[in-house]
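S.K.: Test case, fold it:
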Amino acid sequence: MRTRHTVSILCAAIVLAVPATGRAQQDIPRLSDGKPNFSGVWQSMTTANWDILTHGASAGPPEYGALLAVPPGMGIVEGDEIPYLPEAAARKQRNFESRWTEDPEAKCFMPGTPRANYMPYPIQIFHSEAAMLFAYQFAGAARIINLDDHQPSSIDSWMGWSNASWEGDTLVIDVTGFNGLGWLDRSGNHAGYQLHVVERYTFAGPDAIDYEATLEDPDTFSRPWRMSFRLYRNTEPETHLMEFKCVEFTEELLYGEFIKRPEE
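M.R.: Below is the predicted model:
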């Protein structure tokens, strides 16, 4: 009798679970070909742009008070460790020491991949059966995602070259062709021109995407490593990207020594 009662409970649990799973799958927006539709405005809720590893609060340049202070946050790196080779670890330290002037973000350069996905700015994805575009608010950066016509990168760039494929409902994007100048965060974590990133985008409900990226670079890291976090949909009415062309804000930093000033 007890065994039969236990079996009945397990069967009831399975019956209840199946409709819930089915409803979750139905809630995911889909294209006419049945593939998940990632169109929308998305944003992360991490402090990874300051440091992709777990970090405490710290001060910025003293003349700016709390304006450039670093907020504390949990890391997004698996194992909370980046497997740098010795020379790359030394470069990371040099980057950290010069971060207030040498971070590519401070110069309004393209943020690179995967950094563009966890900067504190929105991302708008345009997705159809034939094409896919990622538009980033910071510096007007963008990525064309090649869904079918996969080709190798013809030139190195900040954002890399993106070829996509599907593993069930997971969008997998293979990114190569980097210029080796990008940083991964404001604390100086970095990679080189041989960086190879494999991104995975999986819906965790209609308004959330689980993001995962595996990074490999034999010149910088001793092994591949992975980061993961969640992107959330902005559901505000009429939401869209606004223009953030930051180049004009960098003139003093980049060219101040060459600017001819009136004699005092």
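
S.K.: C-alpha from now on. contacts and neighbour counts both.
M.R.: Will do.

S.K.: now what about the strand or helix carrying residue 91, what contacts it?
M.R.: Assigned by DSSP states H and E, residue 91 belongs to helix 86-97. Helix 86-97 has contacts (CA atoms under 8 Å, 6 or more residues apart in numbering) with 102, 103, 186, 187, 188, 189, 190, 220, 221.

S.K.: which is the next helix or strand following that helix?
M.R.: Per DSSP H and E, the helix or strand that comes after helix 86-97 is helix 99-102.

S.K.: on that earlier part again, tell me the one of the contacts of helix 86-97 nearest residue 113?
M.R.: Nearest to residue 113 among these is residue 190, at 11.1 Å by CA to CA.

S.K.: What's the local residue count around the spatially closest residue to the closest one that is not a sequence neighbour?
M.R.: Closest residue to residue 190 apart from its sequence neighbours, by CA to CA, 6 or more residues apart in numbering: residue 183 at 4.4 Å. Neighbours of residue 183 under the rule other CA atoms under 10 Å: 24.

S.K.: Also the one 10 residues further on?
M.R.: With neighbours defined by other CA under 10 Å, the count for residue 193 comes to 19.

S.K.: Let's verify it: helix, strand, or coil?
M.R.: coil (DSSP: H, G, I helix; E, B strand; the rest coil).

S.K.: For the closest residue to it other than its chain neighbours, pull up the helix or strand it's in.
M.R.: Spatial nearest neighbour of residue 193, chain neighbours left out: residue 180 (3.6 Å); criterion: CA to CA, 6+ apart. Following DSSP H and E, there is no helix or strand that holds residue 180.

S.K.: My guess is residue 180 contacts residue 192. True?
M.R.: Yes - with contact defined as CA atoms under 8 Å, residue 180 reaches residue 192; the gap is 4.0 Å.

S.K.: Tell me who's in contact with the most centrally placed residue in the chain.
M.R.: With distances taken as CA atoms, centre = their mean, the residue of the chain nearest its centroid is residue 117 (2.5 Å). Residues in contact with residue 117, defined by CA under 8 Å, 6+ apart, are 43, 44, 123.

S.K.: Looking at those residues, state which has the most neighbours.
M.R.: The most crowded member of the contacts of residue 117, judged by other CA under 10 Å, is residue 123 (27 neighbours).

S.K.: Could you also give me the structure for this second sequence? I'd like to compare it with the first:
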Amino acid sequence: MRVRSSFERLLLAVLFLVAWATAAGAQAWTGPRTADGQPDIQGVWEAGPGATNAGHSLEEGCCDAEHNRMQNRPAEDIGLRQQIIIDPPNGRVPFQRWAAARRQEHLVNLDAPIELQHIEPEDRCSLQGVPRSNLRGPMQFLQTPGQVVILFEWVHAYRVIPIDGRPFAPAGTPLWQGDARGRWEGNTLVVETRNFRYDPAEYNKQPWLDSHGTFYSDALRVVERWKVVGPGTIDYEATIDDPKVFTQPWKIAYRIERLRQKNYEFLEEACWEGVSVRNRLEAGRLTRKAGKLRPHSHSEQ
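M.R.: The predicted structure is shown next:
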């Protein structure tokens, strides 16, 4: 009887510890707060290693075979999520049929450009838009009462996100970075962005969602969730919705980390549209003349 009693006490103690650990883990991280009581995320951050190549292709995500080949190294398993599209589960952008054909046209033109319009918008020094801007190097958060500001090192772009409840700008006010409104839900900064620049005639006169021709229409709506889970970690998720282009809303997710380098200062960033355009257009003409057209790809297949 005594043995059984001791065993029961031990079992209860173990169950208590497990329950306590689970509850402790479930509690939201509490850290520094701003003067108005919001989580203080000021400082310089950068998309984590699992998203380093996703700006090129959201579908291929991190560490694709071509990226490894270009750096003369074999493919390797470094424990990172290989795709950042988490919904749909197959990791593919859910294009409508007509949009998939248009995107394929973009990829062919990217591989053999013969007009300026065939060159990817980012390479023409255009702003990257949302959520792509988050994938291109360091970004600095600034917080003031009523707004969150994100500064990007790449081409010195910025986003001003009001969190004071003000309404969106009138529809038809196109912006390269879109019109954003945010709010805090506990430790999560929720940002909805609308009114993106859109050109129905030439889809490369607006930002793309990646370098692989992932375009959108004037119906694009992006909802981002920046969840602060620790002093140097943000779990980022974005839902991308455009019923004119995609068959369903789709999601990307990755981790954003505080830059470890102390007192980091942004480097001067200059972008010259003509730095390689002439050579690329000439190469594109030669490729087409030789009949070697193919879709642009970062894969080896």
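
S.K.: ok, back up a step: could you give the number of residues near the residue nearest to residue 193 of structure 1?
M.R.: Neighbours of residue 180 of structure 1 using other CA under 10 Å come to 17.

S.K.: Which elements pack onto the host helix or strand of residue 281 of structure 2?
M.R.: Using DSSP H and E, residue 281 of structure 2 falls within helix 277-289. Judged by 3 or more CA pairs under 8 Å, 6 or more residues apart in numbering; DSSP states H and E, helix 277-289 of structure 2 is in contact with no other helix or strand.

S.K.: can you pull the buried residues of that helix?
M.R.: Using 16 or more other CA atoms under 10 Å as the test for burial, helix 277-289 of structure 2 gives 277, 280, 281, 283, 284, 285, 287, 288.

S.K.: How about stretch 72-85 of structure 1?
M.R.: Buried residues in stretch 72-85 of structure 1 (16+ other CA under 10 Å): 72, 73, 75, 76, 77, 82, 84.

S.K.: Hmm, residue 119 and residue 42 of structure 1 touching each other?
M.R.: No - between residue 42 of structure 1 and residue 119 there is no contact under CA under 8 Å: 11.2 Å.

S.K.: so where in structure 2 does the helix holding residue 91 of structure 1 end up aligned?
M.R.: Aligning helix 86-97 of structure 1 against structure 2 (TM-score structural alignment) gives residues 97-108.

S.K.: That stretch vs structure 1 - mean distance after superposition?
M.R.: Comparing stretch 97-108 of structure 2 with its match in structure 1 after superposition yields a mean distance of 1.2 Å (mean CA distance after the TM-score superposition for structure 1).

S.K.: residue in structure 1 matching residue 132 of structure 2?
M.R.: So, by TM-score structural alignment, residue 132 of structure 2 is matched to residue 115.

S.K.: and its match, what is it in contact with?
M.R.: Contacts of residue 115 of structure 1 by CA under 8 Å, 6+ apart are 49, 183, 184, 185.

S.K.: all helices of structure 1, in order?
M.R.: 2-27, 86-97, 99-102, 251-255 (DSSP state H).

S.K.: now for the ones you listed, which one comes closest to residue 151 of structure 1?
M.R.: Among the helices of structure 1, helix 86-97 sits nearest to residue 151 of structure 1 (CA to CA), with 29.8 Å.

S.K.: Please point out which parts of the closest one sit buried.
M.R.: For helix 86-97 of structure 1, by 16+ other CA under 10 Å, it's 88, 89, 91, 92, 95, 96.

S.K.: Same list, those residues, but as CSV with distance to residue 200 of structure 1 please.
M.R.: Shown next, in CSV, are the buried residues of helix 86-97 of structure 1 (distance: CA to CA, whole Å):
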residue, distance to residue 200 of structure 1
88, 26
89, 27
91, 29
92, 26
95, 28
96, 29
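
S.K.: hang on, the earlier thing: measure the residue nearest to residue 193 of structure 1 to residue 150 of structure 1 for me?
M.R.: 22 Å (CA to CA, to the nearest Å).

S.K.: Could you do residue 135 of structure 1 as well?
M.R.: Taking CA to CA, one finds residue 135 of structure 1 at 20 Å from residue 150 of structure 1.

S.K.: if you count what's nearby, which of these two comes out ahead?
M.R.: residue 135 (19 against 14).

S.K.: what's the distance between that one and residue 122 of structure 1?
M.R.: Per CA to CA, residue 135 of structure 1 is found 9 Å from residue 122 of structure 1.

S.K.: Also residue 183 of structure 1?
M.R.: 19 Å.

S.K.: go on, residue 20 of structure 1?
M.R.: Taking CA to CA, one finds residue 20 of structure 1 at 31 Å from residue 122 of structure 1.

S.K.: These two: which has the busier surroundings?
M.R.: residue 122 (24 against 11).

S.K.: so that one touches residue 42, yeah?
M.R.: Yes - look at residue 122 of structure 1 against residue 42 with CA under 8 Å: they come within range, at 5.6 Å.

S.K.: got a list of what residue 51 of structure 2 touches?
M.R.: Per CA under 8 Å, 6+ apart, neighbours of residue 51 of structure 2: 61, 62, 84, 135, 254, 255.

S.K.: 10 Å - rerun?
M.R.: Residues near residue 51 of structure 2 by CA atoms under 10 Å, 6 or more residues apart in numbering: 58, 61-63, 80-84, 134-136, 253-256.

S.K.: out of those, which are inside strands?
M.R.: The strands, defined by DSSP state E, take in 253, 254, 255, 256 from the contacts of residue 51 of structure 2.

S.K.: In the stretch 101-250 of structure 1, mark out all the strands, start to finish.
M.R.: 123-127, 132-136, 142-146, 161-167, 170-176, 196-203, 208-216, 225-233 (DSSP state E, counting those that start in this stretch).

S.K.: Looking at those strands, which is nearest to residue 16 of structure 1?
M.R.: So among those, strand 196-203 is nearest, using CA to CA, at 21.7 Å.

S.K.: Relative to structure 2, which residues correspond to the closest one?
M.R.: Going by TM-score structural alignment: strand 196-203 of structure 1 matches residues 221-228.

S.K.: mean offset of the matching stretch relative to structure 1 (after superposition)
M.R.: Mean for stretch 221-228 of structure 2 is 0.4 Å (mean CA distance after the TM-score superposition for structure 1).

S.K.: Looking for the alignment partner of residue 159 of structure 2 in structure 1.
M.R.: Aligned partner of residue 159 of structure 2 by TM-score structural alignment: residue 143.

S.K.: Which residues are in contact with that match?
M.R.: Contacts of residue 143 of structure 1 (CA under 10 Å, 6+ apart): 112, 113, 125, 132, 133, 134, 135, 136, 159, 160, 161, 162.
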